[in-house]
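Enquirer: from the sequence below, what's the structure:
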Amino acid sequence: MSTVAAEPAGVWRDVVGQGPALAVLQRAVADEAAMTHAWLFTGPPGSGRSVAARAFAGALMCARGGCGECKECATALDGTHADVDVLSTEALSIGVAQARELVQLAGRAPSVGRWRVILVEDADRLTEHSGNALLKALEEPTPRTVWLLCAPAPDDVLVTVRSRSRHVRLRTPAVEDVAVLLIRRDGIDPPMAHYSARAAQSHIGMARRLATDEGARIRRRDTITLATRIRGVSDAVGAAADLVQIAEEERDKVLTDRLAEEKAKLLATLGAEAGARTQPPHVRAQITALEKSQKTRATRFTRDMIDRSLTDLLSVYRDALVVRTGATVGLINEDARSVVDEVARALTSEQILRAMDAIGVARRRIDANVAPLLALESMAIDLTLP
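Expert: Model (predicted):
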């Protein structure tokens, strides 16, 4: 029997598998007595934290509580509403200057809507200093201003910030829920939608990428087959290099054209000639600042892609443990059953658990700014098959 719940409507239509959280948010929209000045949305990657926060912003702006059809809903969802300010950083952290700009915005009264909404999509990237810059605004909120903060988990946010926010916990949606979304929203064929949702482990953004990009599917296949190819130290070193290369190829595919467009747009804004051999000093300064920002963004994107690859690799060992123990749960990599079975035959349950732990250690080291290649080489040696 299907466990898929009734699909949400209006601005909530893309918030899948989050019934309890939706009930809290919809109650707050309908009854101001249930509102608070700051909300913290947490949930695992791909659960739709920012999607839920934007939907909440739209519902707060809408005279009908989030119809999904009016201008207020549409502009709040795409971040262009005059009273909805969105900070979505692509840097490794949010600086004090950015935090202070948000505080200034939060001090203004709504211009056209009922509320002024400040949405911070990466509140986990607030540093101690930038977080402290927000405290006064959170402690003494401006009337009709609402803060929406998003982070993977409460512990990822400074305790002084999260203690002043109301927590909304999102969960990993069911595979079926994600597949239904891909079919309805993106027009994906049902078999591909179900494969992508399962392979992405219900990460909505990654599921869409797998469903629409054959290159992403090939890169994922190359990642999971590494589990059977590491037979010695030289294989381990090569596998680590392959993981970095996979991430860099994904980065180049996604960012190259976008970065070039940003530079061209900057030159056009400054009235500079794109093909000129030299540029005036003020133009060179602007280009240097942009290139620095783009380099930081590329570094973060590469690390995010490496982490995603490690999540895919981890799923092979998870499946191998399922096969090894005879557990009656579905496999993530049913389409790569030969890889799963080979790992299950080669390793004991204890060895599989140690391999999973090695992947977890590598993820934490990279998150702590260890050079990715070094962390991956150490991990890959621990993944060597007998």
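Enquirer: for the rest of this, base every contact and every neighbour count on C-alpha atoms.
Expert: OK.
Enquirer: spatially central residue for this protein, please.
Expert: P45 (5.1 Å; CA atoms, centre = their mean).
Enquirer: roughly how far apart are that residue and P173?
Expert: From P45 over to P173 the distance is 11 Å, taken as CA to CA, to the nearest Å.
Enquirer: same question for V11.
Expert: V11 sits 18 Å away from P173, going by CA to CA.
Enquirer: likewise I352?
Expert: From I352 to P173 the distance is 26 Å (CA to CA).
Enquirer: right, and H203 touches A197 too?
Expert: Yes. Under the contact definition of CA atoms under 8 Å, H203 touches A197, with a separation of 7.2 Å.
Enquirer: quick one: which of these two has more around it?
Expert: More neighbours surround A197 than the other of H203 and A197, with 29 against 22 (other CA atoms under 10 Å).
Enquirer: next structured bit after whatever helix or strand that one lives in?
Expert: Per DSSP states H and E, A197 falls inside helix 190-199. Scanning forward in sequence from helix 190-199 by DSSP H and E, the next helix or strand is helix 204-212.
Enquirer: let's compare: structure for the following, please.
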Amino acid sequence: MSTMDTLRGVWADLPGQDQAVDALRRAAALGAPSHAWLFTGPPGSGRSNAARSFAAALQCDVADPEARGCGACRPCRMVMAGTHPDVSLIATEKVAYQIDDVRELISKAQDRPSSGTWRIIIVEDADRMTERTTNVLLKSIEEPPPHTIWILCAPSPADVLVTIRSRCRPVTLGVPAREAVAELLVRRDGLTPEQADFAARVSQSHIGIARRLARDEGARLRRDRTVRLPLRLGSVSDAVIAAGDLVELSTAEATASAEERGAADTAALRESLGLETDAPVPPQLRSQFKALEELNKRRAKRGVNDSLDRALIDLTTFYRDVLTLQLSTGSELVNAYLERELGEVARRSTPEQTLARIGHIAEARRRITANVQPLLAMEAMMAGLLPARNQGDPQA
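Expert: Predicted coordinates:
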């Protein structure tokens, strides 16, 4: 099947995933899919988009089985818009799913479809489930109601307990080619080929981030400031300042995003309750607004961690490019616009030192995941990125 064949209907926004799309289209056409699926792939590969597209194809009401996922019928449009009553897309705003969250999903799975063929539950970030929480889900995955389909999404099969993944049909997504992502941005978002190519390259083919970088000048400036941080590191005091800047930048971005979403959710809650924008909240409704406030706090916390992790990925590309120059691999530089600066760093250090610095960044990512205080994790990392003559020298 050609690429053009896959770029139709609900499958149109899954560039470079022809093999996975072929398998999903066949499953939808058969009309009797497996009851549990595990979609895996690196960040930006389109796991959630693929899951939603598959759900739309399963609910599609076109007569021709081979054409399911048309993207034009009412069920397809509702699923892709997130409004289909029988398709639930679940994502936690917490650091990890709680047992009560999973029990609520299990209860939902017992409901019969109200209008569609299937009751479909898509769980984003299934890797955020603890072992205890996952075990609560296991029985429902093993013996679901005949009308229910579970779709779990995670970065890799290893991120999900073997007892779960052994009961799911796997769908593996890869990193799409840069050209495929650029083509999507031109076609879907109206970007120029130059804008799309730059965004696809520096995002390393992460579709969502590529789109944000292409459309948001502030995001481009924040990324540029992040990847230039190593150029400022000359002393321990520089490392401390750079660590503070990185945390401040990530916190500000995450907080602004959480506040914007919180304001929209509050407005939606007021509208659903029939309250005017400035009307006081009646005492009997205050608990709902308090719950929303707590949710926004959790979003902000998770947002800081996610924003920091993304910044660290961007920082890794700096040293990846340095290593590329040191080893003369001929690979294309992610940050080609910094080629002169990268060359200077490459000449002043060795490949072994560069690999050690990549290791320091990886360790910082692990510490953030383990809920180490962000500033402490960043300061330790930045000290490890210092030029060799200044590491551990308080007088430098």
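Enquirer: on that earlier part again, what sits against the residue nearest to the centre of the first structure?
Expert: Counting by CA atoms under 8 Å, 6 or more residues apart in numbering, P45 of the first structure makes contact with P152, H203.
Enquirer: now name the helix or strand holding it.
Expert: Using DSSP H and E, P45 of the first structure falls outside every helix and strand.
Enquirer: whereabouts in the second structure does the helix holding A197 of the first structure align?
Expert: Aligned by TM-score structural alignment, helix 190-199 of the first structure corresponds to residues 193-202 of the second structure.
Enquirer: that stretch: which residues count as buried?
Expert: Using 16 or more other CA atoms under 10 Å as the test for burial, stretch 193-202 of the second structure gives Q195, A196, D197, F198, A199, A200, R201, V202.
Enquirer: which SSE is immediately downstream of the lengthiest helix in the second structure?
Expert: Counting residues, the longest helix found in the second structure (DSSP state H) is helix 286-327. Counting by DSSP H and E, the next helix or strand C-terminal to helix 286-327 of the second structure is helix 339-348.
Enquirer: how big is the offset of that following helix relative to the first structure?
Expert: Helix 339-348 of the second structure, aligned to the first structure and superposed, deviates on average by 1.9 Å (mean CA distance after the TM-score superposition for the first structure).
Enquirer: again, but for stretch 248-268 of the second structure
Expert: Relative to the first structure, stretch 248-268 of the second structure is 2.4 Å off (mean CA distance after the TM-score superposition for the first structure).
Enquirer: name the surrounding residues that touch that stretch.
Expert: Stretch 248-268 of the second structure is contacted from outside by 222, 277, 289, 292-293, 296, 299-300, 303-304, 307-308, 311, using CA under 8 Å, 6+ apart.
Enquirer: what residue of the second structure matches up with S47 of the first structure?
Expert: Per TM-score structural alignment, S47 of the first structure is aligned with S45.
Enquirer: pretty sure its match is touching L173, no?
Expert: Yes. In this structure, S45 of the second structure is within contact of L173 by CA under 8 Å, at 6.2 Å.
Enquirer: tell me the counterpart residues of stretch 164-171 of the second structure in the first structure, please.
Expert: When the first structure is aligned by TM-score structural alignment, the counterpart of stretch 164-171 of the second structure is residues 161-168.
Enquirer: buried stuff in the matching stretch?
Expert: V161, R162, R164, S165, R166, H167, V168.
Enquirer: for it, measure first residue to last.
Expert: End-to-end distance of stretch 161-168 of the first structure (CA to CA): 14 Å.
Enquirer: check the contacts of stretch 248-268 of the second structure and tell me the two furthest apart.
Expert: Farthest-apart pair in these is T277 and A311; separation 36.5 Å (CA to CA).
Enquirer: and the two? which has more neighbours close in?
Expert: Counted by other CA under 10 Å, T277 of the second structure and A311 do not tie: A311 has more neighbours, with 21 against 10.
Enquirer: check contacts around the aligned partner of that one in the first structure.
Expert: Alignment note: A311 of the second structure maps to S309 in the first structure; criterion TM-score structural alignment. Applying CA under 8 Å, 6+ apart, we find S309 of the first structure in contact with R220, T223, L243, A247.
Enquirer: does the first one touch L310 like I think?
Expert: In this case it means R220 of the first structure. No. Judged on CA under 8 Å, R220 of the first structure makes no contact with L310 at a distance of 10.2 Å.
Enquirer: rewinding a little: any idea how far the match of helix 190-199 of the first structure is from the chain center?
Expert: Stretch 193-202 of the second structure sits 19 Å away from the centroid of its parent chain (CA atoms, centre = their mean, to the nearest Å).
Enquirer: same question, stretch 331-345 of the second structure
Expert: The chain centroid and the centroid of stretch 331-345 of the second structure are separated by 26 Å under CA atoms, centre = their mean.
Enquirer: what lies in contact with it?
Expert: Here stretch 331-345 of the second structure makes contact (CA under 8 Å, 6+ apart) with R201, V202, Q204, L231, T317, F318, D321, V322, T324, L325.
Enquirer: need the buried ones from the residues you listed selected in ChimeraX.
Expert: Typed into ChimeraX, the line below selects the buried ones among the contacts of stretch 331-345 of the second structure, using 16+ other CA under 10 Å:
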select :201,202,204,317,318,321,322,324,325
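Enquirer: could the contacts of stretch 331-345 of the second structure go into CSV alongside distance to L269 of the second structure?
Expert: What follows is the contacts of stretch 331-345 of the second structure, written out as CSV (distance: CA to CA, whole Å):
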residue, distance to L269 of the second structure
R201, 40
V202, 38
Q204, 38
L231, 47
T317, 41
F318, 44
D321, 47
V322, 50
T324, 51
L325, 54
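Enquirer: quick check, nearest of the contacts of stretch 331-345 of the second structure to D189 of the second structure?
Expert: D189 of the second structure lies nearest to R201 out of the contacts of stretch 331-345 of the second structure, by CA to CA, at 16.6 Å.
Enquirer: pretty sure that closest one contacts A180?
Expert: No. Using CA under 8 Å, R201 of the second structure is not in contact with A180; the gap is 11.1 Å.
Enquirer: would you mind measuring from D5 of the second structure to G31 of the second structure?
Expert: D5 of the second structure sits 21 Å away from G31 of the second structure when distances are taken as CA to CA.
Enquirer: just L269 of the second structure next, same as before
Expert: Taking CA to CA, one finds L269 of the second structure at 38 Å from G31 of the second structure.
Enquirer: what about the helices in the stretch 1-150 of the first structure?
Expert: 19-30, 49-61, 71-78, 96-106, 128-139 (DSSP state H, counting those that start in this stretch).
Enquirer: the third one to helix 49-61, inter-axis angle?
Expert: The one in question is helix 71-78 of the first structure. 160 degrees (axes from the mean of the first three to the mean of the last three CA atoms, to 10 degrees).
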